[in-house]
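Engineer: Fold the following.
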Amino acid sequence: MRSRFRESPGRLHVPILSHLQVPPWRSQQFPPVFISKPDPQTVYVGKRAVMQCVIAGTAPLNVVWLKDNQALPKVPAHYQSSCEKNNFATLHIIKLEQDDAGLYECRVSNNVGSKSCQTAITLKG
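Structural biologist: Below is the predicted model of the structure:
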């Protein structure tokens, strides 16, 4: 960058930049990262389970929940997932059944990369 600066008695001359650049951090993109991960849970059959991750990265962040390496079936009366403000990925299991025990995974991706974390649900009764 070039600037011009002149001195004159009694006057202040401010340098003028002849070339401006956007700082590199303004255009940098970041892959997903987990700020917090869901804890394993032991829950009674018939009760509700809630799993939540706090995530960060360049938007948009795409979130997918899996159980035992399989995509969850689209049954809104049983599984409800959301991603609030692009930071809080939540999975609600409305009324736990025996088949709900297992390993759950939250996969987050964007155009820079992907990340996943796992947790388990164990059932009582």
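Engineer: use CA for all of it now, contacts and neighbours both
Structural biologist: Noted.
Engineer: Excluding chain neighbours, what is closest to residue 109?
Structural biologist: The shortest distance from residue 109 to any non-neighbouring residue, by Cα to Cα, 6 or more residues apart in numbering, is to residue 62 (5.2 Å).
Engineer: To compare against the first, here's the next sequence to fold:
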Amino acid sequence: ICSKSETVNALDDFSSTIRSDNPPVFTVKPDNQDVIPGTTVSFKAAFTGTAPLAVKWFREEKEIVTGSTCFIKKDASSSSLELHSVKPSDSAKYTCQVSNDAGKVDSTVVLFVKGAVLCHVCKPPVFVRKLEATKLVTSSDTIRLECRVTGSPEISFKWFKDEMEISPMASLEMVNCSVEDSGDFICVASSKAGNSSSLIEVQQTLFSWFPEFSDKHRILNRKAQ
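Structural biologist: Model (predicted):
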């Protein structure tokens, strides 16, 4: 015959066996928003599920924490993310993630701040072919340096000579090269997805710099022959 305490313990064990946790389910999902710069944006979510429920917010794949420009509110069955004075650079995908021991659910929305360019499949610029390390030229030569890159969205270019910007074009042409055209040239390709650069050193040959030495060199060559 079982005692009363043994019966109670048996019932507790039975209850623990048949009880199962309920995974989280969204009852309210946050909405996409299209706003002007300077707006305060609030994404709100509500959910059910067996406690304790853990809530996280993400921008793209990076977790967000409360800071000077954002604030996260949480309680047992809801959460909100506030973004203050948003800028075009805040345009992105935002995700609310709720989890417990029984499972995990995500809800993702898009924030678009006017003036921004959203790119869901962006590829940073990549040089199809890097510039050659060194380019030798002689006086009065004409040379053309060209940036050949792939990527998206629209790519812009800048050329620098010895750290000074000289052109916004993809290619650079120099006519009647002189000593002043020697130096380090860098092409920088940029887009919303990133940037890449390639460097080439342009050098004038010794003979074009010193014509007298060039003539003497030719004379010495003739004597050697």
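Engineer: so how many other residues sit close to the aligned residue in the second structure for the residue nearest to residue 109 of the first structure?
Structural biologist: Taking TM-score structural alignment, residue 62 of the first structure has residue 54 as its aligned residue in the second structure. As a burial measure, residue 54 of the second structure scores 14 neighbours (other Cα atoms under 10 Å).
Engineer: correct me, but residue 54 of the second structure touches residue 102?
Structural biologist: No - in this structure residue 54 of the second structure lies outside contact range of residue 102 using Cα atoms under 8 Å: 11.6 Å.
Engineer: Can you name the next helix or strand after the helix or strand where residue 47 of the second structure lies?
Structural biologist: Under the criterion of DSSP states H and E, residue 47 of the second structure resides in strand 41-48. Note on strand 41-48 of the second structure: by DSSP H and E, the next helix or strand toward the C-terminus is strand 54-59.
Engineer: And that following strand, what's buried?
Structural biologist: Of all the residues in strand 54-59 of the second structure, those buried under the rule 16 or more other Cα atoms under 10 Å are 55, 56, 57, 58, 59.
Engineer: Give me the mean distance between it and the first structure.
Structural biologist: Compared with the first structure after the fit, strand 54-59 of the second structure shows a mean deviation of 0.7 Å (mean Cα distance after the TM-score superposition for the first structure).
Engineer: So which elements touch that strand?
Structural biologist: Packing partners of strand 54-59 of the second structure (3 or more Cα pairs under 8 Å, 6 or more residues apart in numbering; DSSP states H and E): strand 92-100.
Engineer: so the strand it packs on corresponds to what in the first structure?
Structural biologist: Strand 92-100 of the second structure corresponds to residues 102-110 in the first structure, going by TM-score structural alignment.
Engineer: what does the matching stretch contact?
Structural biologist: By Cα atoms under 8 Å, 6 or more residues apart in numbering, the residues outside stretch 102-110 of the first structure that reach it are 31-32, 53, 57-69, 114-122.
Engineer: again, only this time at 6 Å
Structural biologist: 61-68, 114-121 (Cα atoms under 6 Å, 6 or more residues apart in numbering).
Engineer: And for stretch 57-69 of the first structure?
Structural biologist: 29-32, 72, 103-110.
Engineer: Give the ChimeraX command for selecting the buried subset of these.
Structural biologist: Selection command for ChimeraX covering only the buried members of the contacts of stretch 57-69 of the first structure, criterion 16+ other Cα under 10 Å:
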select :31,32,104,105,106,107,108,109,110
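Engineer: how about the contacts of stretch 57-69 of the first structure, which pair is most distant?
Structural biologist: 29 and 103 (30.8 Å; Cα to Cα).
Engineer: So for the first structure, the centremost residue is which one?
Structural biologist: residue 55 (2.8 Å; Cα atoms, centre = their mean).
Engineer: how close does it sit to residue 62 of the first structure?
Structural biologist: Counting by Cα to Cα, to the nearest Å, the separation of residue 55 of the first structure from residue 62 of the first structure is 11 Å.
Engineer: what about the residue mapped onto residue 28 of the first structure from the second structure, neighbour count?
Structural biologist: Under the alignment (TM-score structural alignment), residue 28 of the first structure pairs with residue 20 in the second structure. Neighbourhood size, residue 20 of the second structure [other Cα under 10 Å]: 10.
Engineer: Whichever residue in the second structure pairs up with residue 78 of the first structure and residue 115 of the second structure, how far apart?
Structural biologist: Matched by TM-score structural alignment, residue 78 of the first structure corresponds to residue 69 in the second structure. According to Cα to Cα, residue 69 of the second structure stands 19 Å off from residue 115 of the second structure.
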